[in-house]
Each structure stands twice: as C-alpha cells, then as structure tokens.
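Student: give me a 3D structure for the following:
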Amino acid sequence: MRQGRAALEPRVLKVSRGVNAYAEGSALVELGQTRVIATVSLDQKVPPHMRGKKEGWLMAEYLMLPRATQDRQNRERNMQNGRRHEIQRLLGRSFRSVVDLKPFRNQTLVIDCDVLQADGGTRVTSLLAGYAALFDLSDRLVKRGTLSEWPLKHELGAVSVGYVGGELLVDLDYGEDARASADLNVVATAAGLMLEAQGGAEEEPITSEAYFKLLAVGLEVAGELSRRLHAQL
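Tutor: Sure thing, here's the model as predicted:
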C-alpha cells in the first residue's frame, strides 16, 4: 500500500470553484499534496493567425511558484524554459480539444495555471484545475445570458501512470515519479476516450505491450478522475 492507497488508486481530489474574485473563471484543485490554482481570462482580441476566423482562440500558461517545492526555486523569468513550454503546449492542446471556440469569436481564452505546492503530477493537476476554471467560466456566462449554449464539448480528466520497481502505479507522487522506469501523462474524456498522452521510458526501452498497458490504465483512471471532478463542480 502507498500511504494508505492501492497501486491503481488515485490520490484524494478536492475542487474549489470561484476562488479568484477578478477572473472570469477560476478554480483551486488539490490532488494529494499537489495544489494548483487556475484562472481563465477573456482577452478581447485574437493572435494574428486567428484574425478573420469564425472562432476564437485558447492559450494556456503554466508557472511553478518559488516555494511550490521543498527548496525555494528562482522565479521563472526565462520565457524560453523548455519544460514550461512543453507543459503549456500540452495544456493548450488538451483544453482546445474540449472547448467549442465558435462562441468566443474575436476573443482569446487565457488559462493561467500556477502551482502552489508540488508533490508530483503538477501537469495533470493543472489540467484538472484549468478544466474546472473553464467550467466555472462557462457556468457564469450561461447563467448571465452571455452564452446561449454550453461551450464545453467533453468532460476532461487526467492522470499520471508509471512503472515503479516493476509495478504499475497511477497518480505518482514526487518520490514515485523520481523512481519510475517509464511514465505517461494521460488526458482523456469521462468516457475514457484519449485526448493526449505524453511520456515514455525513463531508463531502458519498454515493450509496446507495457506501453499500451500504461495507456489503457491511464485512460480508465483519467475517466474516473473526470467523474470525481464533476461531482464537485
């Protein structure tokens, strides 16, 4: 048992909506000891490549706060940070796959995911928090009458999976992630349909059978976390 949970059991998920008084949508998500706050801002313009299109745009930013980890890290002032850009691309692609952007023509949805505390799974917790913030935004706009139809096409979930000491584990904490021989971050719908999968072997190559086992378990548990998330929204 891993701190009281089984190998295929994710950590406790806690969701709080509307945690920012100024953002159009916001949420705080806690997955075990990992905590991420996400806000959605509506920018009244689109990037050049979207001008004249019939739909709006969505972009995501990710940031780790200095004391999100055990030792203080310097603020991420370098916009060329490779890991940060990789995570932002994952977030942006995943969110764009579940949002109908036609109602947001000539607007950009900007999702900011800030890691308050990190204990593994910061990118999947950011995905859950960002989706919860999008839900908060959508609920506000529909109730206000700004949107006539619900803009979220799919219910999003995400989880990390990996092999640690030869055992398949889900929702890896920091210590498990550091020891994983292979791991994946899996993004899926509540029905278990894949949106994104990111990762692979960390040490020796793995077989296609081992990889697809990771993916299959990840899709199942990501769907479960999506349902848990919605139960709290």
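Student: CA only for contacts and neighbour counts going forward, please
Tutor: OK.
Student: and for the residue lying closest to Leu193 once chain neighbours are set aside, the neighbour number?
Tutor: Leaving aside its chain neighbours, Leu193 sits nearest to Leu219 (6.9 Å; criterion: CA to CA, 6 or more residues apart in numbering). Applying other CA atoms under 10 Å, we find 30 residues neighbouring Leu219.
Student: tell me the contacts of Leu219?
Tutor: Contact analysis of Leu219 by CA atoms under 8 Å, 6 or more residues apart in numbering lists Val186, Val187, Ala188, Gly192, Leu193, Met194.
Student: could you list which of those belong to strands?
Tutor: Judged by DSSP state E, the contacts of Leu219 include Val186, Val187, Ala188, Met194 as members of strands.
Student: report how many residues lie close to the second one.
Tutor: Going back to what we said before, that points to Val187. Count around Val187 with other CA under 10 Å applied: 31.
Student: would you do the same for the sequence below? I want to compare the two.
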Amino acid sequence: MPTRNDGRSADQLRPVTFTRGFASNAAGSVLISAGNTIVLCTASVSPDVPPWMVGRGKGWVTAEYNMLPGSTSPRKQRDRQKVDGRTTEIQRLIGRSLRAVIDPVLLGERTVSVDCDVLKADGGTRTASITGAYVALYEALLSCDDLSPSARWPLRESVAAVSAGIVGGEVLLDLDYSEDSTAEVDMNVIMTGSGQFIEVQGTGEGHTFTATQLQQLLAVGQQGIEQLTKLQQSALGLG
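Tutor: Take a look at the predicted model:
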C-alpha cells in the first residue's frame, strides 16, 4: 500500500492526542491534536435552558465553533458582527452530533455549551472538534453533583468523527489540508462508539463516485471511528 506525504498508509489516522483540563476555568476542557490540527474544546454548564424548553424537564446541549485568526494562512478574520455560513454549518453539526448521544431528560433542566476553537488548522477541524467535544462534554457532566456514570448519567454512548476521501483515485482516511484541497471526493463520517451512524457528509469535488467507492469510504471511516473511540476512552480513564 503506497504511503502519503506524511508517511502514513492510506487507512491510517494522524497521531491523535487529548490533553484534558487544558482550560481550568471550564467545567470540562480538552486540547485535541490530530496531526497538525489543534482544537481547544471547552464545555460549560448553566442551570437553565432556552426559553422554549422551560418547564419541560429536559436539558439542552449546544455548540459554537470558531477558527482563531492565526489558525490558518492567510489570517482568518474574526467573526465579530456575523458568523459566516461555514461556521454556522459546522457548529450546528457539532451540536447535532452531541445531542444524538445524550438523554435530555436525564440531563435535567440545564444547558451545556461546548465551544470549539481551532488553534491550528491542517484539515479535519470539524471532525477533530466533534471528537474533542465529546471528551469535554463528558468531563463537564462529571462536575454536576447529581450526575454520575454509576447512577444517573445522561450520556448514552460516545461520539467521534473522522474524514475520508478519494485523492488521486485512492481512498484515504483522515485527510490533511494538502489532501483535502485536492480531493476528488471529500467525506465526513460521524458515528457512535457502538458503530451507529449519526451523520455522513459526502461530496464529489468536480468528480462523481460509485456505490463501491461510497462503501469503501464508509468502511475506512468506521475503522477510524473505532480507533478514535478507544483513544477517547483512554483519555477519560475508561479503557
């Protein structure tokens, strides 16, 4: 199997690390590094819910995403007045992904806000954000006095995400920027730790792809999710 520009095989993740407790003022935080992509994920808990949820006995999880000015070149402008369409789409994806694995009734009437700030971008920022956001969310829930993994625990299972794509006719896992920017097909796969799909985003970039290639992309993506799930468990002291 041919190697890539960073020496990886086609089905190999970039090196992934989690540094928990990176932001001491947040209820939960983790710095996730996936190769040269680095994202700070923090989770904060407030004892209230959006107005439309008051009195329903359910909690809410929401997410925000941002790329810091120095995270990419050329400099990324700050979203001071209006959040751009890409940012809006990504933070909605992160929120949906987290809500897919949480029981809002067991969460209770509280809101968990997860912030994903990209410090360095080299492809896969949205997938790294989701993977790190789960760890930050888990840590934040541990700070709630009435919640415990051994008793009342709102997380049904884990969630992680990874990119896959077709570059030069070859199916690759976990694209860096040089690969993502030249990919014929680009896909993001979001799954639970038990192997259930939450969302699949697949696009032909000026190319088409076959049903066989789609299955190959999903298979390599699922393989990557399995590895990421083990790394999450290890980071949380569960594996």
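Student: for Gln3 of structure 1, state which of the contacts of Leu219 of structure 1 is nearest.
Tutor: Gln3 of structure 1 lies nearest to Val186 out of the contacts of Leu219 of structure 1, by CA to CA, at 22.8 Å.
Student: which one in structure 2 is aligned with that closest one?
Tutor: The alignment partner of Val186 of structure 1 in structure 2, by TM-score structural alignment, is Val189.
Student: if we can go back for a sec, shared with structure 2, which of the contacts of Leu219 of structure 1?
Tutor: Retained in structure 2: Val186, Ala188, Gly192, out of those (criterion both residues aligned by TM-score structural alignment, their matches' CA atoms under 8 Å).
Student: tabulate those (TSV), appending neighbour count and distance to Ser226 of structure 1.
Tutor: Shown next, in TSV, are these (neighbours: other CA atoms under 10 Å; distance: CA to CA, whole Å):
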residue	neighbour count	distance to Ser226 of structure 1
Val186	27	12
Ala188	28	8
Gly192	21	9
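Student: pick the one among these closest to Ser94 of structure 1.
Tutor: Ala188 (8.9 Å).
Student: look up how far Tyr131 of structure 1 lies from the closest one.
Tutor: Between Ala188 of structure 1 and Tyr131 of structure 1 the distance is 12 Å, computed by CA to CA, to the nearest Å.
Student: got it, and Asn74 of structure 1?
Tutor: 28 Å.
Student: those two: which is more packed in?
Tutor: Set side by side, Asn74 of structure 1 and Tyr131 give different neighbour counts by other CA under 10 Å, the larger being at Tyr131 (31 against 10).
Student: doesn't the more buried one lie inside a helix?
Tutor: Yes. Checked against DSSP: H, G, I helix; E, B strand; the rest coil, Tyr131 of structure 1 lies within a helix.
Student: find the nearest non-adjacent residue to the residue of structure 1 most remote from its centre, please.
Tutor: Here structure 1 reaches farthest from its C-alpha mean at Gly52, the gap being 29.5 Å by CA atoms, centre = their mean. Excluding its sequence neighbours, the residue lying closest to Gly52 of structure 1 (CA to CA, 6+ apart) is Asn106, at 8.0 Å.
Student: ditto for Tyr131 of structure 1
Tutor: Leu156 (6.7 Å).
Student: quick one: the longest helix along structure 2 to structure 1 mean distance?
Tutor: When structure 2 is parsed with DSSP state H, its longest helix is helix 211-235. Taken over the aligned residues, the distance from helix 211-235 of structure 2 to structure 1 averages 1.7 Å (mean CA distance after the TM-score superposition for structure 1).
Student: okay, that helix sits on what stretch of structure 1?
Tutor: By TM-score structural alignment, helix 211-235 of structure 2 lines up with residues 208-232 in structure 1.
Student: list the buried residues in the matching stretch.
Tutor: By neighbour count on 16 or more other CA atoms under 10 Å, the buried set for stretch 208-232 of structure 1 is 211, 214-215, 217-230.
Student: now do stretch 88-106 of structure 2
Tutor: 90-91, 93-104, 106.
Student: of those residues, closest to Thr182 of structure 2?
Tutor: Ile90 (20.9 Å).
Student: do you know how far Pro51 of structure 2 is from Gly59 of structure 2?
Tutor: Distance from Pro51 of structure 2 to Gly59 of structure 2, by CA to CA: 12 Å.
Student: so these two - more neighbours on which side?
Tutor: Gly59 (24 against 7).
Student: now do the strands in structure 2.
Tutor: So, for structure 2 - with DSSP E - the strands run 16-20, 28-34, 37-46, 60-67, 111-120, 159-167, 170-173, 185-192, 197-204.
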